[in-house]
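S.K.: Could you look at this predicted model? Sequence included:
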Amino acid sequence: MSAQTRETVREIETPGGPGRAHVQRPQRAHGTVVLGHGAGGGLGAIDLAVAREVLLGAGWAVVLIEQPWLVAGRRVAGRPPTLDAAWVPMVEALLTGRGRLPRPLVVGGRSAGARVACRTAGTLEADAGLLLSFPLHLPGQPDKLRAHELALAPDPSWVVQGTRDTFGTPEELRPHLPPGTTLLEVPGAHSYPKGSRGALTDALTRIAGMLPA
């Protein structure tokens, strides 16, 4: 991390208990990217790590959000309404008050975090979306689509999807992409192996060059 990048961890109260915001802010940031984690894990996913590295290097403030259920040590995520109810006040707290982070605001995350970002983008008046491994459906249940959530993604948005993602391949996602959404394919499944780092870096570097700074 550059000596000119400030790193802080903020605990923010929500209706579901305290959540954590891991903030990395370079001087004169172009704007802010806020990313949420999936339902089965924390902030260590490789696509979240690569997104933070690439976007920070491109001059964006980057925030990784820990939902209250994860902060509390629970192993299972709450229902979607509880995730949204925690996400919104956390992002709003980052954008207001002393030390507030700058707009434009890019919201996103991986898997369940991408769903939360889509559902709440309108409330937060987000300027763009970054959706990693969007779970269009549960594995083996392609008839139970979440396309109505994807339709709420901001314009513009970018989706980074594994070619073998059992929650929805790029081919399955493509017919449901809303206007202004760009799909980038990366070799891999829903959770990427370490060998996907190079392809993820390439995809996210392309996206960083297109964000509405």
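M.R.: On my side now, so go ahead. As the structure is a prediction and not an experimental result, all values here were calculated from the model. Residues are numbered from 1 along each chain as shown.
S.K.: Could you use CA atoms for every contact and neighbour count after this?
M.R.: Noted.
S.K.: Tell me who's in contact with the residue nearest to the spatial centre of the chain.
M.R.: A centroid search over the chain (C-alpha atoms, centre = their mean) returns residue 109, at 1.6 Å, as the residue closest to the centre. Residues near residue 109 by C-alpha atoms under 8 Å, 6 or more residues apart in numbering: 34, 35, 36, 37, 38, 48, 117, 130, 131, 132.
S.K.: next one: residue 162
M.R.: 133, 169, 170, 185, 186, 187, 188, 189, 190, 192 are the contacts of residue 162 under C-alpha under 8 Å, 6+ apart.
S.K.: thinking again about what came up before, and the residue nearest to the centre of the chain, helix, strand or coil?
M.R.: Classification of residue 109 using DSSP: H, G, I helix; E, B strand; the rest coil returns strand.
S.K.: Scan the chain for its longest helix.
M.R.: helix 80-94 (DSSP state H).
S.K.: Which strands and helices lie in contact with it?
M.R.: Packing contacts for helix 80-94, counted by 3 or more C-alpha pairs under 8 Å, 6 or more residues apart in numbering; DSSP states H and E, involve strand 19-26, helix 112-124.
S.K.: Got another one to weigh against that:
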Amino acid sequence: MSLLRNQPGGDLSATLVLAHGAGAPMDSPFMNEIASRLAARGVAVVRFEFPYMAQRREDGRRRPPNPQRQLLECWRSVYASVRAEVAGPLAIGGKSMGGRMASLLADELGADALVCLGYPFYAAGKPEKPRVDHLAELKTPTLIVQGERDALGDRPTVMQYNLSSSIRLHWLAAADHDLKPLKASGYTHTQHLDTTADQVAAFLRR
């Protein structure tokens, strides 16, 4: 399995294994931007690809994500590999689907923390079918950075959920699923990515 690493230039506070979302690879612009910002803040980032995305890299053909069972097995394998070589705090997480899969395993794996960026609380257009049952029982310290107008989990809808006390939500003003704000909000995507990295780095230091 190919791993992509961003190492801090200075002191290391934690390592974060970060999975990609359903439609973009581990080196998408979003993943590159977040990883470089976290490394600049003392967090080592390790990225990997689920089997379907690794296949797409080889042959260029788009395909849907693997079944959940296979995605979780991939996560277990990557976590075991990284855990064997990392002595300090080790967190897991990801963008959208990658973060959701990590949330299903965080307690099982004994991860030190969970970080989700743009969490898919429900499928697009289906807020009446939330995917949050396991989040009510989650014990792993968790940070979810979410756009207020995320089509897979906007603020008014998510605030109605019964989430575990171990979960901390940080809302980004007027931001969508990729943490991009409306221009009229006065914020930029760069500002929101910087804020995200600040929040994640501070959370992992604690």
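M.R.: Thanks, I have it. Computed from a predicted structure; not experimentally measured.
S.K.: hang on, the earlier thing: show me which of the contacts of residue 109 of structure 1 is closest to residue 92 of structure 1.
M.R.: residue 34 (10.8 Å; C-alpha to C-alpha).
S.K.: Make sure the closest one is indeed in a helix.
M.R.: No: using three-state DSSP, the assignment for residue 34 of structure 1 is strand, not a helix.
S.K.: Can you report how many residues lie near the aligned residue in structure 2 for it?
M.R.: When structure 2 is aligned by TM-score structural alignment, residue 34 of structure 1 is paired with residue 17. Neighbour count for residue 17 of structure 2, taken as other C-alpha atoms under 10 Å: 25.
S.K.: wait, residue 17 of structure 2 sits on residue 38?
M.R.: No: counting by C-alpha atoms under 8 Å, residue 17 of structure 2 stays clear of residue 38, with 11.7 Å between them.
S.K.: residues shared between the contacts of the two?
M.R.: With C-alpha under 8 Å, 6+ apart, residue 17 of structure 2 and residue 38 have common neighbours residue 45.
S.K.: still on that earlier bit, so which of the helices and strands packed on helix 80-94 of structure 1 comes closest to residue 203 of structure 1?
M.R.: Comparing the helices and strands packed on helix 80-94 of structure 1 by C-alpha to C-alpha, helix 112-124 comes nearest, at 16.8 Å.
S.K.: C-terminal to the closest one, what's the next element?
M.R.: Going down the chain from helix 112-124 of structure 1, the next helix or strand is strand 128-132, by DSSP states H and E.
S.K.: which of the residues in that following strand are buried?
M.R.: 128, 129, 130, 131, 132 (16 or more other C-alpha atoms under 10 Å).
S.K.: can you check stretch 1-13 of structure 2 too?
M.R.: Here stretch 1-13 of structure 2 shows 5, 6, 7, 8, 12, 13 as buried, counting by 16+ other C-alpha under 10 Å.
S.K.: sorry, back to before: tell me which of the contacts of residue 162 of structure 1 you also see in structure 2.
M.R.: Counting by both residues aligned by TM-score structural alignment, their matches' C-alpha atoms under 8 Å, the contacts of residue 162 of structure 1 that remain in contact in structure 2 are 133, 169, 170, 185, 186, 187, 188, 189, 190, 192.
S.K.: Give me the subset of those lying in strands.
M.R.: Among those, the members falling in strands (DSSP state E) are 185, 186.
S.K.: Scan the kept ones among the contacts of residue 162 of structure 1 and report the most crowded one.
M.R.: Counting by other C-alpha under 10 Å, top hit in these: residue 133 with 31 neighbours.
S.K.: Looking at structure 2, name the residue matched to it.
M.R.: Checking TM-score structural alignment: residue 133 of structure 1 goes with residue 118.
S.K.: Could you do residue 178 of structure 1 as well?
M.R.: Correspondence of residue 178 of structure 1 to structure 2, assessed by TM-score structural alignment: residue 164.
S.K.: ditto for residue 25 of structure 1
M.R.: In structure 2, residue 25 of structure 1 lands on residue 7 (TM-score structural alignment).
S.K.: Next, the contact list for residue 49 of structure 1, please.
M.R.: With C-alpha under 8 Å, 6+ apart, residue 49 of structure 1 has these contacts: residue 43.
S.K.: What is the three-state secondary structure of it?
M.R.: Put simply, residue 49 of structure 1 is helix when judged by three-state DSSP.
S.K.: quick one: it from residue 40 of structure 1, how far?
M.R.: From residue 49 of structure 1 over to residue 40 of structure 1 the distance is 16 Å, taken as C-alpha to C-alpha, to the nearest Å.
S.K.: thinking again about what came up before, name the nearest residue to the match of residue 178 of structure 1, ignoring sequence neighbours.
M.R.: Leaving out its chain neighbours, the residue that sits closest to residue 164 of structure 2 by C-alpha to C-alpha, 6 or more residues apart in numbering is residue 136, at 4.4 Å.
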